[in-house]
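Enquirer: sharing a model that was predicted from the sequence below.
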Amino acid sequence: MPGAIRRDYGARAAPQTLPERMDGETDYETFRATLSSLASVNRLTSGYAPIRAFLDQVLERGLPERPLRLLDLGSGYGDGLRAAARYLSERGVRAELTGVDLNPHAAMAAREAQDTEHEGVTISYVTADVFDYAQRAPQPDLVTCALFTHHLEDEEVVRLLSWMDRTASRGWLVNDLYRSRVAAAGFRVLSTLLGKHPYVRHDGPVSFARSFRRADWDRYLSEAKVEGARIFIGAPFRLCVEKHA
């Protein structure tokens, strides 16, 4: 982990050359405890602000007569979907939210953590490879992903952007990290002081090393032939990309 902080932050670290512990096989309890710990960090650092702002803009543009369909990629613990469900329910929006994650532990952990119902909004979880599921999924109105793209190699990010742009009928949002040595070191200190799970303390700096700057997203969008997307800081050390149809 210290090596992740000391490395050159001018270029993104490829995931295959700088693995996270959560990328490997873990038992269920370790997986659940790690993502629960990470969710608490997300709450502390306003990590859900981008999805709320994105949904605000979607609501301003009007809604379909049927329930709004949102697909969340790499949904993990489901905390982002629960934040979206709460936000939509409070505004009286009917919606069907679906989370897809490759890890077989994710759906179970997310369902266990879902301790409240959100009126008018349903959440379901699917265990699948994102790209395989994309071929058979019902067309979503919205596609979102948070802290997911830094797990992908560059060519996979381009492929994902291209698919989202073709598929999401009303828009999409990528919410990920801004690559910064200061953020990586600060995360390490904060997560240690707060007694977060050892995997979180290790993987946080690695995630920052594998994350992005504006030039990366400019290149990916160009290669994916996506026009009209916006790149912006959505929360502290969060670099987001969104497009509204």
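Expert: Good, I have the coordinates. Numbering: from 1, shown residues only.

Enquirer: alpha carbons only for contacts and neighbour counts from here, please
Expert: OK.

Enquirer: contact partners for the residue nearest to the spatial centre of the chain?
Expert: In the chain, the residue lying closest to the centroid (Cα atoms, centre = their mean) is Ala146, at 1.1 Å. Counting by Cα atoms under 8 Å, 6 or more residues apart in numbering, Ala146 touches 73-75, 80, 174-176.

Enquirer: can you flag which of the residues you listed belong to strands?
Expert: Among the contacts of Ala146, the ones falling in strands (DSSP state E) are 73, 174-176.

Enquirer: ok, which pair from these is furthest apart?
Expert: Taking Cα to Cα as the measure, the ones in strands among the contacts of Ala146 span a maximum distance of 12.3 Å, between Leu73 and Asp176.

Enquirer: dump the contacts of Ala146 into JSON lines; add distance to Ala137 and neighbour count as well.
Expert: Compiled in JSON lines, the contacts of Ala146 are given as follows (distance: Cα to Cα, whole Å; neighbours: other Cα atoms under 10 Å):
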{"residue": "Leu73", "distance to Ala137": "12", "neighbour count": "26"}
{"residue": "Gly74", "distance to Ala137": "15", "neighbour count": "24"}
{"residue": "Ser75", "distance to Ala137": "15", "neighbour count": "27"}
{"residue": "Gly80", "distance to Ala137": "20", "neighbour count": "23"}
{"residue": "Val174", "distance to Ala137": "19", "neighbour count": "25"}
{"residue": "Asn175", "distance to Ala137": "21", "neighbour count": "25"}
{"residue": "Asp176", "distance to Ala137": "23", "neighbour count": "26"}
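
Enquirer: hold the first one in mind and look at this next one:
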Amino acid sequence: MRLFAQRSKDKELMDDLNCSGEELVQTLRELRTINRWLGGNYVTTNGLAEIIKKDPQNSFFIADIGCGGGDMIRVMDDWAKSKKKALNFVGVDANKNIIDLAAVRLADMPNVTWRVGNVFDGEFSEEKVDISTCTLFTHHFTDSELVGLLKSLRAKSRLGIVINDLHRHWFAYYSILVLTKLFSKSKMVQNDASLSVLRSFTKTEWIKILHSAGFENFEISWHWAFRWQVTIIF
């Protein structure tokens, strides 16, 4: 279908770095529920496990890029505790309002620090980490921007990168469109959820982007519900 032939260039409401207030709080709350019920969290922790088993050690420093409300950081921390691994995190997001909310929501986690930062700033890659993770983040950028982002993540990360993002597919689009219209109370979620599918990727597109960024060794696997896991191990 023509609607799904190529990535949409339309901007999401979430792309406004000044978004704040109750609408943002409601949006982050609903996104947490959507990810939990549709199984998307597993894609990130599974990729993390693949990298960690290649270089076993007791603790790892993880940068969660585009961390949003911090939900994935808590998911990764709970997973690590179940595996008797210690993780320290830095949550990075360009929206200060989101970082402020995340810091409150995860105030019980002393192993997390927070950064308001732009991934395209030269200083972004100066703080080195073991692993960088991106969950539902990469679809916010054009292909050319993603090439730059991936190069920056390569410079930042010692062991690897885990990307968890959407598969552009008609079933994913119409399913989330209907679900959010029926159950969402957030105008941002109602607008962005289906649009994010249109901005997301096919496997062929991911391969092209990764090659353009200079990566040859990577794994791309499909997971329910319509998620791509891109794992890059150095």
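Expert: Arrived safely. In this text, all values refer to a predicted model and were calculated from it rather than measured experimentally.

Enquirer: any idea what the residue nearest to the centre of structure 1 aligns with in structure 2?
Expert: Matched by TM-score structural alignment, Ala146 of structure 1 corresponds to Thr135 in structure 2.

Enquirer: what sits closest to its match if chain neighbours are left out?
Expert: Nearest residue to Thr135 of structure 2 in three dimensions, chain neighbours excluded: Asn164, at 4.6 Å (Cα to Cα, 6 or more residues apart in numbering).

Enquirer: map the one you found across to structure 1 for me.
Expert: Asn164 of structure 2 maps onto Asn175 in structure 1 when the alignment is built from TM-score structural alignment.

Enquirer: and that match, what does it touch?
Expert: 50-51, 144-147, 234, 238-241.

Enquirer: any idea how far it is from Arg238 of structure 1?
Expert: Distance, Asn175 of structure 1 to Arg238 of structure 1, by Cα to Cα, to the nearest Å: 7 Å.

Enquirer: and for Thr192 of structure 1?
Expert: Per Cα to Cα, Thr192 of structure 1 is found 20 Å from Arg238 of structure 1.

Enquirer: higher neighbour count, the two?
Expert: More crowded of Thr192 of structure 1 and Arg238, by other Cα atoms under 10 Å: Arg238, with 24 against 15.

Enquirer: quick check: the more buried one touching Asp176?
Expert: Yes - counting by Cα atoms under 8 Å, Arg238 of structure 1 does reach Asp176; the two are 5.6 Å apart.

Enquirer: for the aligned partner of Leu150 of structure 2 in structure 1, which non-adjacent residue is spatially closest?
Expert: Taking TM-score structural alignment for the superposition, Leu150 of structure 2 sits opposite Leu161 in structure 1. With Cα to Cα, 6+ apart as the criterion, Leu161 of structure 1 has its nearest non-adjacent residue at 6.3 Å, and that residue is Ala224.

Enquirer: tell me how many other residues surround the one you found.
Expert: 18.
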